[in-house]
Every structure is written in C-alpha cells, then in structure tokens.
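1. No sequence on hand, only this structure:
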C-alpha cells in the first residue's frame, strides 16, 4: 500500500527495513474519494495526515468572489497535509482531481515517530521541504515566466515526479485535469488556457489527448520551461 511513498522517500536517502516497517505500521485506515470531493477541508483540524496512494489531488484557496487558485498538485506517494501535524488548523483545502485512494497516519503515531526515529523524522521533514521548494518554483513561474513556459514547467515537473513513483509509460503520463482545472493552476481564463496548450502543441513539444500527455521533445520542452529539477532534491545521499 505504501510502495509509492517508499519510492518517493527513497529518491532522497536509503530507508532501513526497520524504517519501512514503521511507516507500514503508522499508515492504516484507508478511504477512497471521488473526483471533486475534498480530502481536507479548509479550517478543519485533522487528527491525521493523508497519504495519496493513487490518484491526483490539489491544494487550493478560494477568493471572496468564489474563484479558485490551485497552489499545488499532488501525485501518488505524496502526503498532502503532513504539515497539519504541527500547524493544526488547515488554511487551505485539498480536493481530489481524480478518483483518489488515500490512507491516513494518525498524528499520535507521527509524534511517536519524531520521538523514536530521528532519521525517519528527517526524511518526512525533507518531504515537506521539497513541497516548499515546489511552491517557490511555482511562484517564480507564475510571476516571471510566460504562460507557455509556465505550463511547460508544470509538465516537466509532473513527468519527473510521476517517473519516481513509476506512473509514466515512456514519455507519456496520465493527467486527469480538465482545461478548467489547469486554468486554475495558471490563473487563466479557459479561453486563454486553451490557447497556451495549443501553442505547445503547434511547437511540437507535447501531445495531450484523452487525458494522456506525451512529451514529444524533452530537450526543447525543458528549454522553454527553463526546467532544472534540482529543487526536487532527487539525489540519494545521507540526510
């Protein structure tokens, strides 16, 4: 059940068999969410953190006018709200973008991990730090890149992250976001979002058909995106 989490953490450092057993022990109760349902509700005080076993989810905020900004996309192997262990009250929501299989780690169990397993604690801490790095990359893309470059960057990032958890096939991957949902990521109107996608298609960089994205020219796509995966910290070294 936690294979994706182990693959995710294993890209940063080697986990011992004992640490793998601890993770298997603390992650228990499961639930399946349909697309569109909140995994975590803004303002709630969850007593557990949610691990995405399979599917796609998004962190989001709503404005007073009811418009939505997606601030992160989560994939299999991600804890979508590990930070709730310490922050307590959620200042944003997390919604299922596709059907999602989720498992929960009680905060009481996570507290015991921090007290008894220092290396595993650092690995889980690193997981939240990487998500912070992703947020910074998204802020730069939102504020300083063209929309075509921004979309190219997100596609590059998702491909690399999904590759880590064995969710790609060659240069293709499943991406169940509608154009409207992707518009909520880039902060665009639906019409403008469609134009940006068509731009990458015309340049021969991607194909996007029936929720399958295929990268046609990785080197050129990286160049358009100015993509450097250093911020994902994908090197196995002592932590």
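-> Looks like it arrived, so ask away. Quick caveat: nothing in here was measured; it's all calculated off a predicted structure.
2. contacts and neighbour counts: CA atoms only from here.
-> Noted.
3. The helix or strand that contains residue 214 packs against which elements?
-> Following DSSP states H and E, one finds residue 214 within strand 212-215. With contacts taken as 3 or more C-alpha pairs under 8 Å, 6 or more residues apart in numbering; DSSP states H and E, strand 212-215 sits against strand 172-174, strand 206-209.
4. Go again with 10 Å.
-> Under the contact criterion of 3 or more C-alpha pairs under 10 Å, 6 or more residues apart in numbering; DSSP states H and E, strand 212-215 touches helix 147-164, strand 168-169, strand 172-174, strand 206-209.
5. what helices or strands is the last one leaning on?
-> The helices and strands touching strand 206-209, judged by 3+ C-alpha pairs under 10 Å, 6+ apart, are strand 172-174, helix 190-202, strand 212-215.
6. and if we set it to 7 Å?
-> Judged by 3 or more C-alpha pairs under 7 Å, 6 or more residues apart in numbering; DSSP states H and E, the packing partners of strand 206-209 are strand 212-215.
7. Could you identify the helix or strand that succeeds the strand it packs on?
-> Strand 212-215 is succeeded, C-terminally, by helix 218-225 (DSSP H and E).
8. picking that back up, would you mind saying which of the helices and strands packed on strand 212-215 lies nearest residue 232?
-> Evaluated with C-alpha to C-alpha, the helices and strands packed on strand 212-215 place helix 147-164 nearest to residue 232, the distance being 8.3 Å.
9. between the closest one and helix 190-202, what angle do the directions make?
-> 70 degrees (axes from the mean of the first three to the mean of the last three C-alpha atoms, to 10 degrees).
10. Helix 218-225 and helix 147-164, what's the angle between them?
-> Using the same axes, to 10 degrees: helix 147-164 against helix 218-225 is 130 degrees.
11. here's the one I want to compare it with:
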C-alpha cells in the first residue's frame, strides 16, 4: 500500500521533507468489501483511506430512504478526504469487489503537523475533487439525459484508462441501471431508454458489469466531455505510476 499511496499523493505533490519515509513506516490496514457493502458510513471516524482495487461510489442518503450518488472512485483515489478535516456527511459503498487500505487518524494528524508538503498535496486533491463535482453539478442542472449519461461513461472510462485499467474502449463498470439513475437524477426507466439508444446508435454498451465504448468521439461529443476536468493539479504523467505502484505494491 505504501507505494500506491505515495504514488497517489505524488500526483498532487511533490512530497518532500521525508514524508515518503514516514508514510512507509506507518501501520496500514487492508480490508476487502463485497459489491454493495458499506466501506464507511456517515459519521465514521476519520482515516486516510485509499481505494486499492475495484470501484466505489460516494452516496448521500435522504431521510426517506432515497439516495444521490455524487462521485465514483477508482483505484488510487483517496476516498474520504473531507472526513480528515470535517465530519463526514455521506457514505461510501463498494460498486464491485473492492480492496481498501487505510492509515489511522492519529498517524495522519501527526504527518499533517510535521509535513507541509503533505498538507499541500491533500489540499490539491480536495480541489481536484471539487472540480469534478462542479462538472457533475453542470450535468444535473443543464445537460440532457443522454448527455449526462455519456459524460459519466466517458469519465469512468477515461479515469481507468489513465491507470492502465482500461483500453480499446472497454473497462469495468459493475453498476446496475438504478445506480446510474441515482448518479444522474433520473429514473431507472429513463436510464434504460438512454442506454438502449446509445447501444442502438453504436456509441456504447453496458452489459454484465462491463462498459464497451464503440465510438469514443461521438460519445464524448454528446456528453461534452472534457478530460481536463479530471486531471490532477500536478504532473499528469505521474498518473500511470499509480497503477505501476499498485501492481508491485507492498504491505
């Protein structure tokens, strides 16, 4: 986990002042989760959690039981940044089988006090998340159902491709239609119609937990997809290092 965590933070760094050595020396916990299982609930004690494998979703649960999915996490993502600084008001669930690595809140607080470069990296990570959130808000408020869906599919594919987890228009997306509906503020019936249209027009197909984009240019144009929204604040070339670190990670 140390190598993956350091590579993930380095996207927003660079890390300095011996912070890599301190991170490598921290006790780290590994947990696995099944599809749909809660990784952490609203109000959970803060840790620094890193998604090592699989996809996860961030979910706001309404009092009457409804939910709004407002983010998708991919390997290398720090999935509870807000909870490090303020009370967490949402839950994170595994979209498919997941592995999560974590550092204790005490270790994180000590690191933040001693290493300004880590504070700066986490601040940039929060800003990157906020930029992605603004794009989701634009989708919910101003894009058509087809454009919302296209933009989301492009995001999920592009982010996994940047980590060498996708290629040739194919990637994992173990989501059912109700998941996509809850992410895009639409009904499951509406999503079914949109996905059928995308399939029939030769743009994209979602089946059995896998996304196949047949025509990237048309799908990206339909969703007004801008990859710059997703890029970290710092060195874009380091993103590929996250997956390379993950492939050879040590406990």
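-> Okay, I see it. Given the structure is predicted, the values throughout are model-derived calculations rather than measurements.
12. Next, the TM-score between them, please.
-> Remark: TM-score between the superposed chains equals 0.89 [TM-score structural alignment, normalised by the length of structure 1]; 235 aligned residues with a C-alpha RMSD of 2.2 Å.
13. Turn the helices and strands packed on strand 212-215 of structure 1 into CSV, columns for mean neighbour count.
-> Output for those, formatted as CSV (neighbours: other C-alpha atoms under 10 Å):
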stretch, mean neighbour count
helix 147-164, 21
strand 168-169, 14
strand 172-174, 19
strand 206-209, 17
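14. Please name whichever of those is nearest to residue 216 of structure 1.
-> Going by C-alpha to C-alpha, the one of these nearest residue 216 of structure 1 is strand 206-209, 5.1 Å.
15. Give the aligned range of the closest one in structure 2.
-> The alignment of strand 206-209 of structure 1 onto structure 2 (TM-score structural alignment) spans residues 204-207.
16. quick revisit: contacts for the strand holding residue 214 of structure 1 next, please.
-> Contacting residues not belonging to strand 212-215 of structure 1 are listed as 171-175, 205-208 [C-alpha atoms under 7 Å, 6 or more residues apart in numbering].
17. What ranges does structure 1 have for its helices?
-> Using DSSP state H, the helices of structure 1 run over residues 3-10, 17-26, 84-87, 107-116, 118-144, 147-164, 179-186, 190-202, 218-225.
18. I'd like to know which of these lies nearest to residue 97 of structure 1.
-> Comparing those by their distance to residue 97 of structure 1 (C-alpha to C-alpha), the top pick is helix 179-186, with 8.3 Å.
19. From the contact counts, what lies against the closest one?
-> Secondary elements touching helix 179-186 of structure 1 (3+ C-alpha pairs under 7 Å, 6+ apart): strand 68-74, helix 190-202.
20. and that helix with helix 118-144, angle?
-> Going by the same axes, to 10 degrees, helix 179-186 of structure 1 makes 100 degrees with helix 118-144.
21. which residues touch helix 179-186 of structure 1?
-> For helix 179-186 of structure 1, using C-alpha under 7 Å, 6+ apart, the contacting residues are 68-71, 142, 189-190, 193-194.
22. nearest to residue 5 of structure 1, of the residues you listed?
-> residue 71 (21.3 Å).
23. My read is that the closest one contacts residue 57, right?
-> No. Between residue 71 of structure 1 and residue 57 there is no contact under C-alpha atoms under 7 Å: 10.9 Å.
24. Of those two, which one has the most company?
-> residue 57 (28 against 18; other C-alpha atoms under 10 Å).
25. check contacts around the more buried one.
-> 73-75, 94-98.
26. Let's see that with 10 Å instead.
-> Residues near residue 57 of structure 1 by C-alpha atoms under 10 Å, 6 or more residues apart in numbering: 35-39, 70, 72-76, 78, 80, 94-100, 177.
27. Find the residue closest to it in space, skipping its chain neighbours.
-> Among residues not flanking residue 57 of structure 1 along the chain, residue 96 sits closest, at 4.3 Å (C-alpha to C-alpha, 6 or more residues apart in numbering).
28. Spatially, what comes nearest to the counterpart of residue 125 of structure 2 in structure 1 if we skip its sequence neighbours?
-> By TM-score structural alignment, residue 125 of structure 2 lines up with residue 127 in structure 1. Closest residue in space to residue 127 of structure 1, ignoring its immediate chain neighbours: residue 9 at 7.4 Å, by C-alpha to C-alpha, 6+ apart.
29. ok, that neighbour to residue 234 of structure 1 distance?
-> Noted for residue 9 of structure 1: a distance of 9 Å to residue 234 of structure 1, by C-alpha to C-alpha, to the nearest Å.
30. Have a look at those two and say which one is more surrounded.
-> residue 9 (22 against 18).
31. Who are the contact partners of that one?
-> By C-alpha under 10 Å, 6+ apart, the neighbours of residue 9 of structure 1 are 15, 77-78, 120, 123-124, 126-127, 164-165, 234, 236.
32. Please apply the same query to residue 140 of structure 2.
-> Residue 140 of structure 2 touches 134, 148, 183-186, counting by C-alpha under 10 Å, 6+ apart.
33. For stretch 108-128 of structure 2, list every residue counted as buried.
-> 108, 111-112, 115, 117-122, 124-126, 128 (16 or more other C-alpha atoms under 10 Å).
34. next one: stretch 14-29 of structure 2
-> 15, 19-20, 23-24, 28.
35. Dump these into TSV; add distance to residue 199 of structure 2 as well.
-> Shown next, in TSV, are those (distance: C-alpha to C-alpha, whole Å):
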residue	distance to residue 199 of structure 2
15	44
19	48
20	46
23	45
24	46
28	43
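36. For the aligned partner of residue 136 of structure 1 in structure 2, list the residues it contacts.
-> Aligning on TM-score structural alignment places residue 136 of structure 1 opposite residue 134 in structure 2. Counting by C-alpha under 10 Å, 6+ apart, residue 134 of structure 2 makes contact with 140, 229.
37. Tell me the spacing between the residue minimising distance to the centre of structure 1 and residue 19 of structure 1.
-> Computing the C-alpha centroid of structure 1 and ranking residues by C-alpha atoms, centre = their mean puts residue 74 first, at 2.4 Å. Plainly put, residue 74 of structure 1 is 23 Å away from residue 19 of structure 1 if you go by C-alpha to C-alpha.
38. on that earlier part again, with respect to residue 4 of structure 1, which of the contacts of helix 179-186 of structure 1 is nearest?
-> Using C-alpha to C-alpha, those come closest to residue 4 of structure 1 at residue 71, 22.1 Å.
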